[in-house]
Structures are given as structure tokens and as C-alpha cells.
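quick check, what structure comes out for this input:
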Amino acid sequence: SYLDGTAIASIAVNARGQAALVIQVPSEPQSVSFVATYLGDGSAKASSSSPDAVLITPTGSTVALSVPQTNVLRVPTTLVATITPASAGGTVTFSVGNVVVGSQAVAKGQASVEWTPQGAGAFTVSASYSGDRGTPRGTATNQVVVVAETRADSITVDPVGAAGAWVPGGSVTFMNGTSMALATSSTSNMPVQLAESGPCMLAGNRLTARSGSGSCTVTALTRSGNGFSGAANTYRVLLTPGWQTARLAAPASGVVNRGAVVKLGKPNLRTTAGQLVTWKVTAGKAQCAVVFTSDGTAKLKARKRGPCNIRATAPGVDGQWNRYAVYRAYVIR
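Modelled structure (predicted):
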């Protein structure tokens, strides 16, 4: 007899000692408990089974297991189970082979644990869902492979035009205003990503110093791939004052004809650092003189034969730019 509170049917036992019954599933969600009672005969006593509870739900549940198909020995990876419907509660127990990795309560349709493979080879990963009121239990499995540890990657950062590659963890000196392209490569052939912190500017692979004091840090890194683990190197860039420049009109050193008036620079000429350029005759004041037109244009006046040396200067900017100085040596004839 099969019972659910009341007798629902009586089925004869077959020659193998079995009896089977097909029942109508209730139309409303509920938990149904079944007990099978054997009435006995001349060769066996009567007995009853333990209750077997069956959960009737509006819809079934699905369990999906997400795990990388290839994993690395002793490198953590995340096992994720997704339960449908997302409103389900309960817990998921994760196992690798016959070893339980961990259990996690379902939240918003998901549960996850971290697994660190301790051996190489092929493994079966399973996620067993406990079920919840209105949601039946279920299980999902995946076949995965664990491979041996990857090799450490090596990164090279080699400034274009420099004497050699930068040394990881080392330092280099950069002058304010200096700009240099950084050529990068890795043993793994994985892309090298560059990052900068401090008073420098990194545009693509070009680094520009924007201060004449302090330092900035350049980081080069690769992701895991091609059988290599990721790597990260840092380099310290020490910043020093840079050299100012100015757009002079003065001709190169050489011969100037007596009586000539040569333009040296435009009115109120300033350097690239915004410092005012001044002119001075340093030798041969009898032979030449620096004069200014009404609009402030600086010119050299060649008076008489002989040597004439002049200098253009501008003050430095403390901690940022060196003092500017440019010389010309002329011969008046």
C-alpha cells in the first residue's frame, strides 16, 4: 500500500519483490510525504518504509557551473554556480572529485567559492544545490584540467636612443621638458602595459618630464598568458631642472661687416620658460654695441674692425629650469 496520510492504492508485489505506482502530481506547490507499507504473507512479516518527502514546485530548477577549463597549479580560481530561478534560496556545495571545496549560500541566484588546485591532471568539478521551498535541488558538473605552474615573465623597457634598457627597481635621471619614447617587450610576448604616477606625463609609450624636481614612478606589467605568469616592474625617474630655449634672430658666430646693424631678437624676447632675455657685449665694446629700436628690438651695431663677443641670458627658475645663456663671437671687418 502507498500512503500519503491516507491509503491511495494497493499494488501486488511482483516476482522480484517490487511494486510500482504512477500517481497524479498535485496541481499546487507543496511537500508530499509517501510511505510504502507491506502487508506481509506466509513467508514475510508486514513492515513500513521511512517517509520519503517529495517537493512539488511550479517550475523546475537549473544549476549552471562556471569554472575555467584550464587552471594553473597552486593559482586560485573561482567556482561559480548560477541557480534558476534567481529568487531561490538554499546553499551550494562545491566539490572537486570526491573532495568538498566549500559551501556557500545562494544570493541573487549565485554562489561561489575559491579553489586552489594542489595537483595537476583532469578533474570533475561539481556544484550540488540543496534546494529551497518551492525550488528543487539539482547538480551541475564540469570537466577541468590543472596544468603545472607557469614560468615567470620578464619585461624589458628600453628608451629609444638611450644607452641601454632600464634596470627593474632602478632609477634614471630625466631633465624637465625631456620627452622619450619607451620601447617595451616581454619574454611571454604578452602586451606590456605602462602606467605613470608623479609629475610626468605618459602618452602611449612616450614619457615627458613636467617638473625639474622630485620623481615619478613608471610601472610596466604583463598579464598571465602563453604559459607565463604575469610580471610587474617599477622604475624611478629622478627629475632635474631642464634647459630653457629662445628663438634668437642673431646670426651664427662669424664675420660681420663694419657699419652693419644686425638683428639679435624680437622685442621683449622670452625663453620657453617665460623668462626675459637680456643682451650684453662681453668683449670688444669699442668694436660693437647692443642697441634697441623704438619698439624694443635688440640689434648689434658693428662700429669698427676687431673682435666682438655678445651674450644672451635669462634667469633660471628654481627647481625647474637652469639659467639660459647663449654666446656669439663675431669679427668686425
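
please count neighbours and contacts with C-alpha atoms only from this point.
Will do.

show me what contacts Met190?
Thr222, Arg223, Ser224, Gly225, Asn226 (CA atoms under 8 Å, 6 or more residues apart in numbering).

give me that answer again for 7 Å
Neighbouring residues of Met190 by CA atoms under 7 Å, 6 or more residues apart in numbering: Thr222, Arg223, Gly225.

and the gap between the last one and Tyr330?
The reference is to Gly225. In this structure, Gly225 and Tyr330 are separated by 64 Å, where distance is defined by CA to CA, to the nearest Å.

got it, and Gly230?
For Gly230, the distance to Tyr330 equals 61 Å [CA to CA].

which one of those two has more residues nearby?
Taking neighbours as other CA atoms under 10 Å, Gly230 and Tyr330 compare with Tyr330 leading, 21 against 18.

number of residues surrounding Tyr235?
Around Tyr235 there are 19 other residues, counting by other CA under 10 Å.

surely it meets Asp158?
No. With the criterion set as CA atoms under 7 Å, Tyr235 and Asp158 do not qualify as a contacting pair; they are 11.6 Å apart.

ok, Thr240 touching Met175?
Yes. Applying CA under 7 Å, one finds Thr240 in contact with Met175, separated by 4.8 Å.

now the common contact residues for the two.
Shared between the contact lists of Thr240 and Met175 (criterion: CA under 7 Å, 6+ apart) are residues Gly212.

one more, for comparison:
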Amino acid sequence: LTAKVNPPNGTGSVAFSANGSALGSANVAGGVATINWVPASTGNFTLKAVYSGGGGVAGATATNSVTVTQPLKADVISLNPAGAAGPWPVGSTQGLANGANVQFGVSSASGLPVTLSVVGPCSMSGNTLNVNGVGGPCTLTASTPGGNGYAPTNQTYQVVTGVGTQSAAVNPAASGLYRVGAKLLLAPTTAKTNLGQSINWSVTSGGKSCKIKRTGGNVKVNLVKKGSCQVTGSAPAVPGQWAAFTTGRTYTVR
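So this is what the prediction gives:
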């Protein structure tokens, strides 16, 4: 509590009270007298400051009213990634690969709406976190606006981003035993990875038994001689951002 004396050259002291109960007094210095008050209960209080006068300044009295309420509670926000065993701990650091998408279920102890925001090489689509590159970390913030007896609350999480995994919707013929003359489908010639990179198919061993052919819009492997071969589909890495894509099959020709 602060009482100001005008003119500020006054001396003396100020006695403070609340609803008639003395709170303490303080000497005037530089035209100001201050004490600390910690209310023992909630409710309406009439505060009074009585200046003793001094230094050629007459005494005076001032009053004010204040309502003391319960302190606002800190909200607790729960951030639950889909498919995870439990929520992310507040302030935790999580690792996610480039290209990852994590959908969160969010709730708060207050029942107030939760807003998610992020800075760094990530973005938010509703409650889904998208990792858009490597070079983080990303800082994810979950917020509630305050209300219902709760204070506005911010909880933060760090996301360390890592090299992503390229993928492709291809399903080459299964590894196994086949007869000479079989022509096995590997993928359409237009198949690409999730980065839009073309897939290169090659026979990496056993080239006398298997031959790659591109025909009719498809990539196939022709089994031309008894033996075995390994066939690999690959796309190059994007340094520092995406790992190389690779998939392989082993065929035995009889």
C-alpha cells in the first residue's frame, strides 16, 4: 500500500488500516510512505491512510476501497499425440523427423479452449503439427486465455527435427521362388517418392538371371536364367533433410 503526501517535502509518518484494523505505519520519504499488506481473507475492505503531518505540511486522511478475491489458479493443459502412450510432459523435448505430422488431442483443467502455435521449421494445421524441414528446434506453445477462476496459461515444448524418411506407394512382387520366364511387376514407370523423385530400378546382383524391362507403363523384372538376383528401387537423398529411399526384393529362379 502506498500513500502519497503533497507537497512532497512533508515529513512524519502514515498509519494504515483496513476495515478499522491497524496494518502498520511507515515514515514519509520523498513524499511517499509504503507498507506491504497480505490480506488474510477475501472480501471488501475499506483502506485508510492517516498522515501525521510534519515538515510544515498539515496532517490528512485518505480512504480507498478494494475487493480481495481468491488468487487465480494456474491452468493445466494436456497435449496428447494420437497413438502415443500418454501426453507430452510440460517443457519436454521431443524428436520428430522431417515430414512428420502429429495430431494432438488437447484439453485443459479449466475447460477453456486450447490454442496451439509453433515457431521454427514447423507449422500447425488445426491441432496437427507438421515438421517442414531440418534445422529446428521448433517451439510449440499450448495456451488458454484465462477465465473461470484460472489465469491465462502458456505451456511450451521443444521439438528437435531430424532427417526425414522418403516413402513411395510401390509394392514390388514379393521375394521368393519363381520359374524361368516369369515377368514380375515392380512398379509403374511414373511411381515417385513423397518428394516427387523418380525411382530407379536396378539389378544389384545376379544380373545374368534377371533383367529390368520398362514396358506398357510399368517397370518389370524378367527372370531369364536359373539362379538368384537382388532387385533394388532407389531415389537419392536430399542432404541434411531427407534420407535416400530404397526398397529391395530377392528372387530365386528355377
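
for Lys285 of the first structure, helix, strand, or coil?
coil (DSSP: H, G, I helix; E, B strand; the rest coil).

when you align them, which residue in the second structure goes with Ala289 of the first structure?
For Ala289 of the first structure, the aligned residue in the second structure is Lys211 (criterion: TM-score structural alignment).

same question for Trp321 of the first structure.
When the second structure is aligned by TM-score structural alignment, the residue opposite Trp321 of the first structure is Trp242.

burial count for that match?
A count of neighbours around Trp242 of the second structure, defined by other CA under 10 Å, yields 20.

so how far is Thr139 of the second structure from the closest residue in space to it that isn't next to it in sequence?
Setting aside the residues directly before and after it, Trp242 of the second structure is nearest to Gly164 in space (CA to CA, 6 or more residues apart in numbering), at 4.5 Å. Distance of Gly164 of the second structure to Thr139 of the second structure, given as CA to CA: 19 Å.

the two - which one has more neighbours?
Regarding Gly164 of the second structure and Thr139, a neighbour count based on other CA under 10 Å identifies Gly164 as having more, with 22 against 18.

quick one: contacts for the more buried one?
When contacts are counted by CA under 7 Å, 6+ apart, Gly164 of the second structure is found next to Ala97, Asn98, Gly99, Gln241, Trp242, Ala243.

look up how far Gly248 of the second structure lies from it.
Between Gly164 of the second structure and Gly248 of the second structure the distance is 20 Å, computed by CA to CA.

now do the buried residues in stretch 139-147 of the second structure.
Thr139, Leu140, Thr141, Ala142, Ser143, Thr144, Gly146 (16 or more other CA atoms under 10 Å).

quick check, central residue of the second structure?
Centroid-nearest residue in the second structure: Leu140, 2.6 Å away (criterion: CA atoms, centre = their mean).

which one is that residue nearest to, not counting chain neighbours?
Val118 (4.4 Å).

on that earlier part again, residue in the first structure paired with the residue nearest to the centre of the second structure?
Matched by TM-score structural alignment, Leu140 of the second structure corresponds to Val218 in the first structure.

that match contacts Gln193, doesn't it?
No. With the criterion set as CA under 7 Å, Val218 of the first structure and Gln193 do not qualify as a contacting pair; they are 10.4 Å apart.

which position in the first structure pairs with Thr93 of the second structure?
For Thr93 of the second structure, the residue aligned by TM-score structural alignment is Ser171.

do the same with Met124 of the second structure
For Met124 of the second structure, the residue aligned by TM-score structural alignment is Leu202.

could you point out which element follows the helix or strand where that match lies?
When elements are defined using DSSP states H and E, Leu202 of the first structure is found to belong to strand 200-203. Per DSSP H and E, the first helix or strand lying C-terminal to strand 200-203 of the first structure is strand 206-209.

buried stuff in that following strand?
Leu207, Thr208, Ala209.

which residues touch it?
Counting contacts by CA under 7 Å, 6+ apart, the residues outside strand 206-209 of the first structure that touch it are 174-182, 199-202.

rerun at 10 Å
Residues outside strand 206-209 of the first structure that contact it (CA atoms under 10 Å, 6 or more residues apart in numbering) are 159-160, 174-183, 194, 196, 198-202, 215-216, 218, 237-242.

that's all I had, so thanks and see you.
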